[in-house]
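A.B. asks: Can you look at this prediction? I've put the sequence above it.
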Amino acid sequence: PLSETTYYTMLGLAGEPMHGYALMQKVSETSQGTVSLGAGTLYTIFSTLEKENLIEMVSEADRRKTYALTPKGKQVLLLQIRRLEIMTQNGQNAANLLEI
């Protein structure tokens, strides 16, 4: 399973390659403000994801590094999305049993 911050980082890269600052804004927007990434946290995530071959740097201009999901990264993200869908469905089923 991916951590929440890693999940939103990868989710932010699902549509198009992005540089760090744009991705921090995208994560905040996508998570409706529930996840806020600082630069240090984001670049630690980038480093880890690069080592695991889940993202790659696709360009570097004016000190801005742009990252994209690799094919392996896309596969891992899809598996996580499916996992979360199952968890959500199980939670909804349990919530229905708890209603008074």
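C.D. replies: Structure received.

A.B. asks: Only C-alpha atoms from now on, for both contacts and neighbour counts.
C.D. replies: OK.

A.B. asks: Show me the helices in the protein, by range?
C.D. replies: 4-12, 20-30, 39-51, 71-98 (DSSP state H).

A.B. asks: Please compare the first structure with the one that follows:
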Amino acid sequence: MSEQAYFVLLALAEEPRHGYGIVQAVKVLSDDRVRLGAGTLYGILDRLVEAGYAEASGEVVVDGRLRRYYRLTPDGYATLAAETARLTDLASLARRVLAARPRPALGTA
């Protein structure tokens, strides 16, 4: 799963959101490291919906524009939990490997 898709799932775990709300939540959750363009976001949402991890949960017209809201499905929550556990395990492994390896002296590679 891509980092971007992970953050979209994480944003939807908080509450149902429309596209712009997802983009803003991902910026906040990632400390502004991940920024999603419309094409990227809707491509991710299409894949998440196709996989059964998210679903459209309603539409609202605001200022003449349609906002489609998305929410996580039970499979989406399970996938998010599994991916979080996988990332936690990877981070633990990386900490062990880095702690066991001597650090190079400054100025050397």
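C.D. replies: Sure, I can see it. Only a predicted model underlies this, so the values are computations on that prediction, with no experimental measurement involved.

A.B. asks: Mean neighbour count, the helices of the first structure: which tops it?
C.D. replies: Most buried of those by mean neighbour count (mean count of other CA atoms under 10 Å) is helix 4-12; its value is a mean of 20.

A.B. asks: Just tell me the aligned range of it in the second structure.
C.D. replies: Mapping helix 4-12 of the first structure onto the second structure (TM-score structural alignment) gives residues 3-11.

A.B. asks: what does that stretch contact?
C.D. replies: 17, 22, 25-26, 29-30, 34, 36, 44, 72, 76, 80, 83 (CA atoms under 8 Å, 6 or more residues apart in numbering).

A.B. asks: can we see that at 10 Å?
C.D. replies: 2, 12-13, 17, 19, 21-30, 34-36, 40-41, 43-45, 47-48, 53-54, 71-72, 76-77, 79-81, 83-84 (CA atoms under 10 Å, 6 or more residues apart in numbering).

A.B. asks: For that stretch, give me the average deviation versus the first structure.
C.D. replies: With mean CA distance after the TM-score superposition for the first structure, stretch 3-11 of the second structure departs from the first structure by a mean of 0.6 Å once superposed.

A.B. asks: so what's N90 of the first structure up against?
C.D. replies: Counting by CA under 10 Å, 6+ apart, N90 of the first structure touches L84.
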